[in-house]
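*Asks:* below is the sequence, then the predicted model.
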Amino acid sequence: MLTSKLCHLLSPLLLVGGTIAGTINAANNAPDNAPVVHLRNGSFYGNYNPAYNQDIFFSMPYAQPPLKDLRFDVPQSLNATWIGYRNATQIGDSCLGYTGSPRKLASSEDCLTMTVVRPAGNFSEPLPVALWIHGGGWNYGSSAEGLFNGSFLVDRSVQMGTPVIVASFNYRLAGWGWLWSPEVVEKGLTNVGLRDQRLAMHWIKENIASFGGDASRVTIFGESAGSFSVGKHLLAYGGRDDSLFSGAIGQSGAPTGIGPWEVSHERLSLATYNLTQTVCPNATAKLDCLRKADLETLDKAMEASMALPGPSVVYGPVIDGDILTMKPAEQMRQGKIVNVPFILGSNTDEASYYTPTAINTELELLDAITTRFGCNTSQALRIMDHYAFSDPENAVQGVKNFQLNSTTGLLYKRANSIGSDLIFKASTHLTAQLWSKQGRDNIYIYNANTTLSKGPVYYGSAHGYELAYTFYNLNGTGWEGNEAPFSGGNPFDDRPQPYFELADVMSGMWIGFINTRKPHYANQSVIEWPAYTVERPTIMNFDAQPTYLNTGLSQESRVSGMKLMISLGLWEY
């Protein structure tokens, strides 16, 4: 098995575009038997992992470090070359993020790196590539988190006889990647975290062939904010196709956005104002002052700037008239979105650990919908009318209303269903409808009933729970900890065979899609997954029960409730 360090996922390497302006020191020779790669700017040596027969290249820079005058700037392509070999055997720093808890991974501003995991050996043709974008609300997270370990997915692909390369990268988070002020807009420094992601894709396009990858077969995939980011790149520059990817997978986050949790210019402006007033209250040139501020002061002020009232995300992508040009739903209605095969879906009980417990009355439910999920009172009351307590669809998988108590909340399931639809499922439905109405037959919609062996039963299949299945992470690497979504260890502990079969199916379909742009693999044990169309709105329901695999075709749940939410204009920001 991988060591704890090798069980972390990817980072970046060299450079994209730009001129060669300097030199970097490097070793004259690579260690004996170390895998090496020769890129545009120079060469790297990495690790060979005999347990999986893989080559892993950690934390290769894909951009210049965003330090000093480049702090808060758009990412700059590498402009240096070297002779010899640079070391890519250690995980580098993650980008600075904020969860309210002490950081578990080494973090710094010098974090714009890429990791590549490839099967060892020579192959007769270039391999397809899966490029992972991590989540974390654009405010925390890292490609180095163990639950995103690309080795398991690569190993599964080799077992299937359809090998792939998996790469992932870090991008700037919170205010490091998303500020908004008149000065920021005037200088074209909006959405720099999203631009980091874009530059990483350019780096893959220019360099992945040196790893044995096929630059014409790159699938971008992500979960949560990573999935919403996938949607932003489908919409970027008015839906312009820059041939950076030929397929996309979105897990719990649709291009049409987060509804009432969407990042707003107002909240982003306020957070930026609070940050600058704390660090540079008297400065005229605020950005210059922030760039000169010491890291410790700025880091503390950045975390404090996120303490805004309300449930929506503070820092993240917003329309800026450049990389993001218009409202997502309206842009999709105009067909201005990159046309590539697209897997998109969510989990049955997405809002489980966002939903307050002890909701026992209609008034408490109303309060939760307004204060936790971001609706106004009028919207909340109309939504409540469509989500009746007695409706069997308002259920957490395997949990009945009579099993709930006043501590969990007699209305917990109902609140969870409303929150799941508001933040994740209604936007998936809207995206599927708008995509199909453009005459496209290449979007595949799913629901995942991917429960874990750890955590409260009433969580059901919560946000992020599918990751253990899609990454084929059967030994629970990275799932240690007691904060949601982690529940204290391997999510497959003491699980009967059908849950492992579900991991086979989900990872197999993901790998099949990465290879062929169809969610299919040889000798699969479940029915074929058809594209979603307005005329045939069929989805794949991924599910396992203790005694049998229960995966098959289905219809969307709670469609009338989601249509109501959409009619309320929650995705017309």
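*Replies:* Nice, I can see it.

*Asks:* alpha carbons only for contacts and neighbour counts from here, please
*Replies:* OK.

*Asks:* gap between the residue nearest to Ala271 when sequence neighbours are not counted and Ala329?
*Replies:* Leaving aside its sequence neighbours, Ala271 sits nearest to Ser305 (C-alpha to C-alpha, 6 or more residues apart in numbering; 5.1 Å). For Ser305, the distance to Ala329 equals 30 Å [C-alpha to C-alpha, to the nearest Å].

*Asks:* neighbour-wise, which of these two wins?
*Replies:* Neighbour totals were compared for Ser305 and Ala329, and Ser305 leads with 23 against 19 (other C-alpha atoms under 10 Å).

*Asks:* and the strand or helix carrying Leu363, which residues are buried?
*Replies:* Using DSSP states H and E, Leu363 sits in helix 362-371. Neighbour-count burial for helix 362-371 flags Leu365, Leu366, Asp367, Ala368, Ile369, Thr370, Thr371 (criterion: 16 or more other C-alpha atoms under 10 Å).

*Asks:* in a markdown table, list those along with distance to Arg40.
*Replies:* Output for the buried residues of helix 362-371, formatted as a markdown table (distance: C-alpha to C-alpha, whole Å):
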| residue | distance to Arg40 |
| --- | --- |
| Leu365 | 57 |
| Leu366 | 57 |
| Asp367 | 56 |
| Ala368 | 53 |
| Ile369 | 52 |
| Thr370 | 52 |
| Thr371 | 51 |
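
*Asks:* now stretch 117-128: how far from the chain's centre is it?
*Replies:* Relative to the centre of its chain, stretch 117-128 is centred 25 Å away, using C-alpha atoms, centre = their mean, to the nearest Å.

*Asks:* what's the end-to-end length of it?
*Replies:* Termini of stretch 117-128 sit 12 Å apart (C-alpha to C-alpha).

*Asks:* and the comparison structure, right after this:
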Amino acid sequence: MTNAPEYPVAQTRYGPIRGLKKKASTGVSYYNFQRIPYCKPPVGERRFKDLELPEPWTEPLDCSQQGPSGYQYSKLLNKIIGSEDHLYINVYTKQLNPTKPLPVLLWIHGGAFMRGSSGTEMYAPDYLIQKDVVLVSFNYRIGAFGFLSLDSKELGIPGNAGLKDQNLAIRWVRDNVANFGGDPANITLFGESAGGCSVHYHMLSNQSSGLFQRAIVISGCALNNWSIVPRRNMAERLAKAIGWDGAGGEAGALKVLMGAPAEDIIKHQDLLLTANELENRILFAFGPVIEPYVTERTFIPKSPLEMCRAAWSNDLDILIGGNSDEGLFCLNGIKENPSIMDNLKDFEYLVPLELELVRTSQACKEYGLKLKRFYYGDTEPSFENRNGYLTLMTDKLFWHGLHRTIYGRIASSKPAKTYVYRFAVDSDTYNHYRIYFCDRNVRGTAHADDLSYIFKNAFSPVPVNDTFEYRTMMTMVELFTNFASTGNPNGGIAGDIWIPVGGSLGPYNCLNITNDGLSYVELPERQRMELWDSMYRKEQLY
């Protein structure tokens, strides 16, 4: 990038943009384009609605600085942050005019569909941009703004606006990434947690068919129990919390919500779940839903399991995996409220809701007892022996959904490759999320701990050469960029041991990523997955 312009100008279909030349902490120079509009702002009458492409412009738009996040409550800052006008895309590239178009890595951030953003505080490009790829990230609507769902077709808000935002962003990348040196015919969609779940939904929804060529699903998928929110009257509950008197039905509730300050929506959206819903481990009020009626933009028309069986993406190669101790993220809640453990007596509430069992039925009680015996033996749950609960949450909330997705891919009998991995790196410094959720004295690899080895963030220093943290970072970068480039994650420092799963259903191997490096082993969670499998009928499992 010798003599490259300090403020490069690139073209998009909608108008020119001006970026900024930057140098990564790894020493690599790259072009930084941020806050690029990919759709019309979701403000005013467009709040909650499906959006359209942006209006064109003629003069270069300043895209050198980061845009805001969506409205959300920040636990770290203990205040509401963000803006409704936040639907922007970011592009990071070393070459605007490479001799050969570069593979594209398109990131979808996580945050339980209720928070998060694509900001460089958490997702700086420094590590991935070392390789010859174009990295893209973007914001989408979250919480009630992105997932409000109304039954009335006349009101035009069937739900999943946040996923439809993502679809528009992916289309923008396909149509514009060539102007940033990227190959529109070689796009790898990747995401973590709700972002991984989103990636999986794009693999299932016909709305996204053909928009990308590969996928990386990290610690979240459409078969996790939190991936779909049961249809309930959340719009009315939210409107009543803000002050609606109940007049006018859904239309009356929507009128109140359309006129409410964004801060009021954020203040109340996390407080809508009933005691019974919380007891049934429903995690949040707003998220993906099966849409109540069909339109030309319907994204989720039926259950995720039904969509999996006929997914257009069964022909795509994917990487899929998670962290060894995902459930550690629950520890902070247990520490703040130890009675959660002391009151954990009725394990039938941990039996999967998709089994459609009555909680008081004999079958449900037997499954609950099976879970208790497996994770606790003859002991009773308490704060002191909380590890059984944290392991159970690892499996219930994350690994079993991933496992079912893997089984479904195998059962599809398609030739596409499915590479399974398990991340179990334990660092005193770089496992940022474990330190945040728990403390430095807790060991293990918590939900989202892998992100510090994929993206530079504001909370972890850049790893030092000749440490296992540095080797892990370089290995993760190599695995992901190899896969994005060729469809094969093997090669270079990543070695050549990772074999995709396939053949018959049963035990399968994974790439195990630890402090000591890489090994190809049978999935260590196998027996736990078999326990959960035993509660499902075959037609419920995959």
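*Replies:* Alright, I've got the coordinates. The structure displayed is predicted, hence computed values, not measured ones.

*Asks:* still on that earlier bit, and the helix holding Leu363 of the first structure, what other elements does it pack with?
*Replies:* Under the contact criterion of 3 or more C-alpha pairs under 8 Å, 6 or more residues apart in numbering; DSSP states H and E, helix 362-371 of the first structure touches helix 377-386, helix 412-420.

*Asks:* mean deviation of that helix from the second structure?
*Replies:* Superposing on the second structure and averaging over aligned pairs (mean C-alpha distance after the TM-score superposition for the first structure), helix 362-371 of the first structure comes out at 6.9 Å.

*Asks:* and that helix with helix 412-420, angle?
*Replies:* Between helix 362-371 of the first structure and helix 412-420, the angle comes out at 20 degrees (axes from the mean of the first three to the mean of the last three C-alpha atoms, to 10 degrees).

*Asks:* okay, and the lengthiest strand in the first structure goes to which residues in the second structure?
*Replies:* Ordering each strand of the first structure by length in residues (DSSP state E) puts strand 213-223 first. With TM-score structural alignment applied, strand 213-223 of the first structure matches the range 182-192 in the second structure.

*Asks:* and the gap between Gln65 of the second structure and Arg373 of the second structure?
*Replies:* 54 Å.

*Asks:* before we move on, what about Asn179 of the second structure?
*Replies:* Counting by C-alpha to C-alpha, the separation of Asn179 of the second structure from Arg373 of the second structure is 58 Å.

*Asks:* settle it for me: which of these two has more neighbours?
*Replies:* It is Asn179, of Asn179 of the second structure and Arg373, that has more neighbours when counted by other C-alpha under 10 Å, with 17 against 13.

*Asks:* was I right to think Ile220 of the first structure contacts His134?
*Replies:* No. Contact criterion C-alpha atoms under 8 Å: Ile220 of the first structure and His134 do not qualify, at 10.8 Å.

*Asks:* in the first structure, which helix is the longest?
*Replies:* Assignment by DSSP state H gives helix 497-516 as the longest helix of the first structure.

*Asks:* one step back: so how far is the helix or strand just after the longest strand of the first structure from its chain's centroid?
*Replies:* Downstream of strand 213-223 of the first structure, the first helix or strand assigned by DSSP H and E is helix 225-239. Relative to its parent chain, helix 225-239 of the first structure has a centroid offset of 11 Å by C-alpha atoms, centre = their mean.

*Asks:* could you do stretch 247-261 of the first structure as well?
*Replies:* Between the centre of stretch 247-261 of the first structure and the centre of its chain there are 9 Å (C-alpha atoms, centre = their mean).

*Asks:* what's the answer for stretch 304-319 of the first structure, then?
*Replies:* Worked out by C-alpha atoms, centre = their mean, stretch 304-319 of the first structure lies 18 Å from the chain centre.

*Asks:* same question for stretch 176-188 of the first structure.
*Replies:* With C-alpha atoms, centre = their mean, you get 23 Å for stretch 176-188 of the first structure.

*Asks:* same check, this time on stretch 62-69 of the second structure
*Replies:* 22 Å.

*Asks:* which bit of the first structure covers it?
*Replies:* The aligned range for stretch 62-69 of the second structure is 87-94, by TM-score structural alignment.

*Asks:* now do the buried residues in that stretch.
*Replies:* By neighbour count on 16+ other C-alpha under 10 Å, the buried set for stretch 87-94 of the first structure is Asn87, Ala88, Thr89, Ile91, Gly92, Asp93, Ser94.

*Asks:* do you know how far the equivalent of Pro158 of the second structure over in the first structure is from Cys280 of the first structure?
*Replies:* Applying TM-score structural alignment, one finds that Pro158 of the second structure aligns to Leu189 in the first structure. Here the criterion is C-alpha to C-alpha. By it, Leu189 of the first structure lies 19 Å from Cys280 of the first structure.

*Asks:* got it, and Pro356 of the first structure?
*Replies:* Distance of Pro356 of the first structure to Cys280 of the first structure, given as C-alpha to C-alpha: 38 Å.

*Asks:* which one's more surrounded, these two?
*Replies:* The residue with more neighbours, out of Pro356 of the first structure and Cys280, is Cys280; 20 against 17, by other C-alpha under 10 Å.

*Asks:* got the contact list for that one?
*Replies:* Taking C-alpha atoms under 8 Å, 6 or more residues apart in numbering as the criterion, Cys280 of the first structure is in contact with Lys286, Cys289, Leu290.

*Asks:* from those residues, which is closest to Met114 of the first structure?
*Replies:* Nearest to Met114 of the first structure out of those is Leu290 (C-alpha to C-alpha; 26.7 Å).

*Asks:* check the burial of that closest one by counting its neighbours.
*Replies:* Residues within reach of Leu290 of the first structure, counting by other C-alpha under 10 Å, total 21.

*Asks:* in terms of helices and strands, where is the aligned partner of it in the second structure?
*Replies:* Under the alignment (TM-score structural alignment), Leu290 of the first structure pairs with Leu257 in the second structure. According to DSSP H and E, Leu257 of the second structure maps onto helix 249-259.

*Asks:* immediately after that helix, which helix or strand?
*Replies:* By DSSP H and E, the next helix or strand past helix 249-259 of the second structure is helix 262-269.

*Asks:* chain center to that next one: distance?
*Replies:* Offset of helix 262-269 of the second structure from its chain centre (C-alpha atoms, centre = their mean): 23 Å.

*Asks:* how close does the counterpart of Glu52 of the second structure in the first structure get to Ala307 of the first structure?
*Replies:* Aligning on TM-score structural alignment places Glu52 of the second structure opposite Gln76 in the first structure. Distance of Gln76 of the first structure to Ala307 of the first structure, given as C-alpha to C-alpha: 31 Å.

*Asks:* can you count the residues close to the alignment partner in the second structure of Asn47 of the first structure?
*Replies:* With TM-score structural alignment as the criterion, Asn47 of the first structure lines up with Leu20 in the second structure. As a burial measure, Leu20 of the second structure scores 20 neighbours (other C-alpha under 10 Å).
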